[in-house]
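**Student:** everything below, folded, please.
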Amino acid sequence: MNEQDMLAMYEKAGALLNGHFILSSGRHSARYLQSALVLMDLNNATELARELVKKVDASTVDMVVSPAIGGLVIGQEVARQLNKPFLFTERKEGEMQLRRGFSIPEGSRLLVVEDVITTGGSVRECMVVVREHGGVPVKVLAVVDRAPGVEGRFDVPYATALTLDVETYAADACPLCVDGGVPAIKPGSRGAA
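**Tutor:** The predicted model follows:
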């Protein structure tokens, strides 16, 4: 499966949206990727995870972790294909935490999996939690990188299946807001930052 096939998968699912969106990071964009619409088809989840699994050596990973909520489906499918335990971090009162009885054995090597990366904030928060619980993040995988070429985003290697360079704007410098044509909507899983 190549990038065009993956993009077509998003388009067919109605998951590549155009308009005026507020991203989880608080930034604004004229395009939005609603991965949940793609991943609700388990065949799509299987295919996308297969592409991600090609980018990691399973022997270097003990567990797979994802930040909730976007990374849950793809993270679990990657873990299934790697035959590794899966856990996730989630926000409680605005703070990323490890909950639900999950634990990370000291020194465990964790693969962090996300659906879409723009700023990488959720992934970095997830990695902090992993380290606080004695784990060692070894690599980040994501289905889509919305902001390719960002240097120093993570302190571990990362790879994505699909690169889609989508311009984003600070809320106070958004030309879509200045134009006033289309109201901004927040389709994601978290309140704007």
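**Student:** please make it C-alpha for all contacts and neighbour counts, starting now.
**Tutor:** Will do.
**Student:** any idea how far Met63 is from Gly120?
**Tutor:** 20 Å (Cα to Cα, to the nearest Å).
**Student:** of the two, which one has the most company?
**Tutor:** Applying other Cα atoms under 10 Å to Gly120 and Met63 shows that Met63 carries more neighbours, namely 22 against 18.
**Student:** second input sequence below; structure requested for side-by-side comparison:
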Amino acid sequence: MTDEDILREFRNCEALLEGHFLLSSGRHSGHYLQCARVLMNADRAANLARATVQKIPREIRNAVDLVVSPAMGGVIIGHEVGRALGKDAVFLERPDGEFHLRRGFRLEPGAKVLMVEDVVTTGLSSREAIAAVAREGGEVIAECALVDRSDGGADLGVPFFPLVDISFPTYTEAEVPAELAAIPITKPGSRAS
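**Tutor:** Alright, predicted model coming up:
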């Protein structure tokens, strides 16, 4: 899949939104990628996952024991990446604001983990999820995502393989341009306020 093919998938299912959004990272943007919409079709989700997996070097793919993703955004794509790799996929939740494995999920000591996200903006959620895997006894050896919107600036501390790079500007609250500030804010992400 080319970058344009991927963007067409987002546009066709109304997953590329315009407005004033407060992202999970705490930054503001005039654009939001609603990955749940692009992933709501199982065939499309599977195709995107297979394309994402192909971005990961073979030696890393072969070393993965388990796929882990943060809830909510990473759950569907994490499951599909697990399917594409032939590996189990589990997810982390934030019942108290910090990521934990729940629902009986656990990691074998030293498990080699592929972290899977839908969108990476600053990498904050990814770093928190990677830290949670370490607390649980695993080792994140790489991360993949459908979209890197960090403009290459997200430092995750592990190799990072996004399917596509999309650079929409983001702003701190103090940097929000007047034309964006005039639009009511929508907070579509999963991070608690």
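**Student:** overlay the chains and give the TM-score.
**Tutor:** After superposition, the two chains reach a TM-score (TM-score structural alignment, normalised by the length of structure 1) of 0.94; 190 aligned residues with a Cα RMSD of 1.3 Å.
**Student:** quick one, helices of structure 2?
**Tutor:** Remark: helices assigned in structure 2 by DSSP state H are 3-12, 35-38, 42-54, 58-63, 74-85, 124-135, 178-181.
**Student:** can you put these in TSV and add distance to Ser29 of structure 2?
**Tutor:** Putting the helices of structure 2 into TSV (distance: least, Cα to Cα, whole Å) gives the following:
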stretch	distance to Ser29 of structure 2
helix 3-12	17
helix 35-38	16
helix 42-54	24
helix 58-63	33
helix 74-85	20
helix 124-135	16
helix 178-181	8
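**Student:** turn those helices into JSON lines, columns for mean neighbour count and distance to Gly189 of structure 2.
**Tutor:** Conversion of these to JSON lines gives the following (neighbours: other Cα atoms under 10 Å; distance: least, Cα to Cα, whole Å):
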{"stretch": "helix 3-12", "mean neighbour count": "14", "distance to Gly189 of structure 2": "17"}
{"stretch": "helix 35-38", "mean neighbour count": "19", "distance to Gly189 of structure 2": "11"}
{"stretch": "helix 42-54", "mean neighbour count": "18", "distance to Gly189 of structure 2": "19"}
{"stretch": "helix 58-63", "mean neighbour count": "12", "distance to Gly189 of structure 2": "29"}
{"stretch": "helix 74-85", "mean neighbour count": "23", "distance to Gly189 of structure 2": "12"}
{"stretch": "helix 124-135", "mean neighbour count": "20", "distance to Gly189 of structure 2": "11"}
{"stretch": "helix 178-181", "mean neighbour count": "12", "distance to Gly189 of structure 2": "18"}
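**Student:** Leu156 of structure 2 is nearest to which of these?
**Tutor:** Smallest distance to Leu156 of structure 2 across those (Cα to Cα): 5.7 Å, for helix 124-135.
**Student:** one step back: nearest to Leu163 of structure 2, of the helices of structure 2?
**Tutor:** Per Cα to Cα, nearest to Leu163 of structure 2 of the helices of structure 2: helix 42-54, 4.9 Å.
**Student:** from the contact counts, what lies against that closest one?
**Tutor:** helix 74-85, strand 139-148, strand 160-165 (3 or more Cα pairs under 8 Å, 6 or more residues apart in numbering; DSSP states H and E).
**Student:** circling back: ok, which of the helices of structure 2 comes nearest Gly104 of structure 2?
**Tutor:** helix 124-135 (14.6 Å).
**Student:** much appreciated, bye for now.
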